[in-house]
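> the amino acid sequence is not available; the structure is as follows:
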């Protein structure tokens, strides 16, 4: 009798699993129609786990990842949320259109939702029922209306929140609700109609690695509390209306690799930045920064991109700038820099762009740049009259005579230019 009971239980469980899988196959086939899935594995002859992009637990579908599959359809959460064990839904980088229906809230076990880079419209729905949510990415769509900030207040498990590049959202102050989400590691709110100051409570998000608030209308100074975010790797605040200086103790952000304050109204010097030895990209252009470039930048092993044009900097550049890293681009135009240019910025043969125009540089342009075969843009016009090419055959082998003033054209006949976009006028070339 016990043996018979055991077999009956096994048979019942097996039939239950088969029924669940049959139901999920039907759900996935409905989803295939709404999303426009064309993959041949999405067929009634296959089990759910055999559908491309579908992951199963022992019992049912737990994840669907159809990222970048050119899906042309629409979202049917009435169908999707019938997958009662679904934890991950990734449909980013497709051609999906239409709104997100409130039925999304029926996906109560969802932990990861990525719908970025589609053509979704309408309002962003309330997420109150999605209590398990860790990752929410709705960036780069066409959402309108208000953002349901209050529905995020209880999402204490949220680690990644991205709704940037939805420029038609209603104007909103920076949402204080977000600063209570202490597990956040990525916060992407660029180009989503934020205005007003960055609140001091931003300092509560001490686990942030990526903070992007660019292309908004944020005003006032950067709060000093931002220096509590010591795990930051990337900080982008470009194209706002920020004022003031780089906050005191900004040097604490020693993990920063990418820093962009460009196109604001900030000023002051770069003293606090000379301690950020892991910097790879520094973008400060179109501001009112002043002072000298810290000599320490010449010892930065990872710095590959320095763009600080259209400021009020002066003095000389560190002469070892770029000699210890795979330097790619430098633009320090429209400042008041003086002295010679660093000779070894193409030392490792990676530089593609160099713009030094509209300064007061003097001395010779080193012949090392004539050997820089990776250089595509070379702009040094409007500097001191004493700024000249180093006398060497290497320059005459690479520069097109039509790009020089008439008085030096005869010295450079029958030569081939391998650099494009060269501007070298209003200097004294020997």
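That came through fine. Here the structure is a predicted model, which means the values were calculated and not measured.
> drop to CA atoms for contacts and neighbour counts, all remaining ones
Fine.
> what is the host helix or strand of residue 98 packed up against?
Element membership of residue 98, judged by DSSP states H and E, is strand 97-99. Other elements packing on strand 97-99 under the criterion 3 or more C-alpha pairs under 8 Å, 6 or more residues apart in numbering; DSSP states H and E are strand 119-121.
> what is the strand it packs on packed up against?
strand 97-99.
> following the strand it packs on, which helix or strand shows up next?
Going down the chain from strand 97-99, the next helix or strand is strand 112-114, by DSSP H and E.
> what lies in contact with that next one?
Residues from elsewhere that reach strand 112-114 (C-alpha atoms under 8 Å, 6 or more residues apart in numbering): 87-92, 133-138.
> secondary structure and distance to residue 346 added to these, as CSV?
Compiled in CSV, the contacts of strand 112-114 are given as follows (DSSP: H, G, I helix; E, B strand; the rest coil; distance: C-alpha to C-alpha, whole Å):
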residue, secondary structure, distance to residue 346
87, coil, 49
88, strand, 45
89, strand, 45
90, strand, 42
91, coil, 42
92, coil, 38
133, coil, 47
134, coil, 43
135, strand, 41
136, strand, 41
137, strand, 39
138, coil, 40
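> okay, now the one to match up with it:
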């Protein structure tokens, strides 16, 4: 049917009246071409669409007026992947390009020099690799270049000395291994130079850097610098930050640095500097923060230094001697004074704190004496007071009892006397009160109830007397209470049993009387209970058997009576001591063994089969003739046994020799209740419970009812043996390590065997297997949050023992969830020390010949430096924490090219905490889970220096479970963890330099 003629006439007019679609600009076409070369899993570029012809409206695009040309592009934190988008270089007016924190991979092409208009290029936190193109120097107006936190390798191209206008160059944390680029001394326009944490070839600090007369910020941490600090650095008139930490510099600090009059922060942390502190400090009138800690500096602390208007003075871990100059007390700006681990003596200045707003004072491990200054908290801002292991005497100043800002109080091991100010007992913010090993007297007042934030209370080895106050109902966060070796009397307070988070209770060596209070089953997290040498009486409560995580139980030296509860057999104790009481009856079968004899001596009424514990029971109804008949029968049996033995030896010697050889090199580390032959007979395929590259693991049930785990290491071929180094002998390392150490959170090695052809390791059996299997397989639902938190804390305590309590320290080198084993009550123990390394005294780190560890857990710096220290373990443990919080594997196809660490960071930034936490966890624990997550993020910091020590990790985890303060804050659009124990406003926190702040905090 034809349309009417009138409609045909009006149709052209209608089409002309329609608005014409505006064509996409040339800049828009270039942007779309760049988009096609990128992967965009998060849809960050979804607005880049031809339907909107104006690219100035697109995400991340900024245009200049009035011609609306693209001048700036910011696509940071967008999860973009793929190679560098060269099409962006066709934008003729693009002056700023920010692609930080994405997944750009491959190499950075030389053609990037086509971005001729660039003045700023930011590509940090990507996956770029290969050499850095020298063609970047051909960009005429480039003023800022940031390539940090990638995987660039090789040396820095010499063409970088040709930059004409470059003001900021940042190459932190790459794999650059050439020589320190002295030619950068030609780039006199530089104001900021950051080359830190690269495995540069060891060399001296280039004297050519003294030509950089505009330089304000020089960061050369972890650059393997050697030799002395050049005198020529004193010719940098504008330098305000000099950081030469974590190197191998030697010699004194040159006096020429006195010319750095504008310096506000000089850091020489963790070097091998020696000699005296020889700065002419009187010229450094602008100095605010000084850190020369962890070196080998000697001599006295210069009076000129203490006369400066310092905010922070860190001289810890050196060899300084003499007294602290009185002039330090005149500094009105002083907020932080850290002098621990030196050889300082004399008294602290009496006016210290009077003229300044002092916040942190740590002078521990010195030889200071005299009284504690009265004015330390004169301005009410003192938060941290650490005076442990000195010779301070006199009374604790009453002013400290009025200092409500205190949160960390450590006065242990001094010569303090008198009573403790009542206000100090009830410090409202204090989480740690440590008064142990002094001569303090008096009662503990009811004011203790005001310390509702208290986590650790240690008042042991003093002269306190009277009753322990019944005020613990308000101390709900208390984890550890040690009141041992005092003169306390009366009963154990009933309110103590209401502390559900209590892990350690030690009231030994006092005069406490009465019974153990009822209701102790509420101590579900109690690990250590020590009440020995008191006057306690009554029966041992059967409820103790319900304390499933109890590891240490000492009730000796009291007046306990009655029978030993059979419920004690439910416990997995490393120590049991019930000696010297008034117990009677039979010993529970689990403990009726010679190995436990010392646990029961001094109880005349106890009976059992333990030799020498109690008189042998005789049956009066037996006749003398029957006794004689029994003797004859025994003799006959002996003759028969001897005959059989001779026959066995004569005719079965081959089989016996084979087994005898196999057992000839058995070595035990604990008293054993089984024979070696019994182990060998049970190594059958039906008993295999696990296998790996090193061999198989068998579950062996012994005739005495005990169960052990046996690892049978596979044999090594001659070809393999010829390539092995001593450090790779897993059997030898395991035996030498586990054979010497004892800790409740380290798996126990019962015994071992090495005949050359056969190597066996016999461990305690852990019924719930490894954390990795439990968490990532079908049993993951059994791990609620409280269980996961306990596992994290147990494992942290085990690693802390290795790092801090073993002499020399031990680095595990393969911390992962599969090497954390769980007992029947989900208590965690660190296992598998086949690649562990003993760190020699004097060596903070040691270079390995090969990488040890498991993919996804290896610290980034270990992968390219092969240097092992405790920080490598801490990174791996951080990954384990992230596993516990997220329920995810460290490497997952869902992450793409990311790992768990980068996935957590990216997801936190884009979606928030709810998308990170394992959905199987109860949301009611969200606050505590968040705090533990922050500890994991702190442990996995890319800079080793920023990771806390394992001792600090244990404390942070305890505080996380006790309501400690932790926050995730946003920095430049990216979420980062900053863990505080104090108020939100940290005085020396710099929003301009968060990496520096984290480094300062991590070092402590």
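Here it is on my side, so go on. Here the structure is a predicted model, which is why all the values come from computation and not from measurement.
> residue in structure 2 paired with residue 349 of structure 1?
Here residue 349 of structure 1 is matched to residue 380 in structure 2, going by TM-score structural alignment.
> got a list of what residue 81 of structure 1 touches?
Here residue 81 of structure 1 is in contact with 103-104, 106-107 (C-alpha under 8 Å, 6+ apart).
> what's it aligned with over in structure 2?
Aligned partner of residue 81 of structure 1 by TM-score structural alignment: residue 89.
> can you go through the contacts of strand 112-114 of structure 1 and name the buried ones?
87-92, 133-138 (16 or more other C-alpha atoms under 10 Å).
> so who does residue 209 of structure 1 touch?
185-186, 231-234.
> do that again at 6 Å, thanks
Applying C-alpha atoms under 6 Å, 6 or more residues apart in numbering to residue 209 of structure 1 gives the contacts 185-186, 231-233.
> confirm that the match of residue 81 of structure 1 sits in a strand.
No. Assessed with DSSP: H, G, I helix; E, B strand; the rest coil, residue 89 of structure 2 is helix; it does not lie in a strand.
> now do the helices in the stretch 251-400 of structure 1.
Using DSSP state H, counting those that start in this stretch, the helices of the stretch 251-400 of structure 1 run over 393-396.
> can you give me the strands for it?
258-260, 267-268, 281-283, 288-291, 305-307, 312-315, 329-331, 336-339, 353-355, 360-361, 364-365, 377-379, 388-389 (DSSP state E, counting those that start in this stretch).
> as TSV, those with distance to residue 51 of structure 1 would be great.
Shown next, in TSV, are the strands of the stretch 251-400 of structure 1 (distance: least, C-alpha to C-alpha, whole Å):
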stretch	distance to residue 51 of structure 1
strand 258-260	39
strand 267-268	56
strand 281-283	42
strand 288-291	56
strand 305-307	44
strand 312-315	59
strand 329-331	45
strand 336-339	61
strand 353-355	47
strand 360-361	63
strand 364-365	61
strand 377-379	49
strand 388-389	64
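> quick one: closest of the ones you listed to residue 126 of structure 1.
Evaluated over these, closeness to residue 126 of structure 1 peaks at strand 258-260, with 32.1 Å, by C-alpha to C-alpha.
> what lies in contact with that closest one?
Taking C-alpha under 6 Å, 6+ apart as the rule, strand 258-260 of structure 1 contacts 234-236, 238, 280-283.
> out of those residues, who's the most crowded?
Of all the contacts of strand 258-260 of structure 1, residue 238 has the most neighbours under the rule other C-alpha atoms under 10 Å, reaching 24 neighbours.
> residue in structure 2 paired with that one?
Using TM-score structural alignment, the partner of residue 238 of structure 1 in structure 2 is residue 269.
> what's the local residue count around the closest residue to that match other than its chain neighbours?
In space, and not counting its chain neighbours, residue 269 of structure 2 is closest to residue 245: 4.2 Å by C-alpha to C-alpha, 6 or more residues apart in numbering. Using other C-alpha under 10 Å, the number of residues around residue 245 of structure 2 comes to 28.
> quick one, what contacts residue 245 of structure 2?
Contacts of residue 245 of structure 2 (C-alpha under 6 Å, 6+ apart): 221, 268-270.
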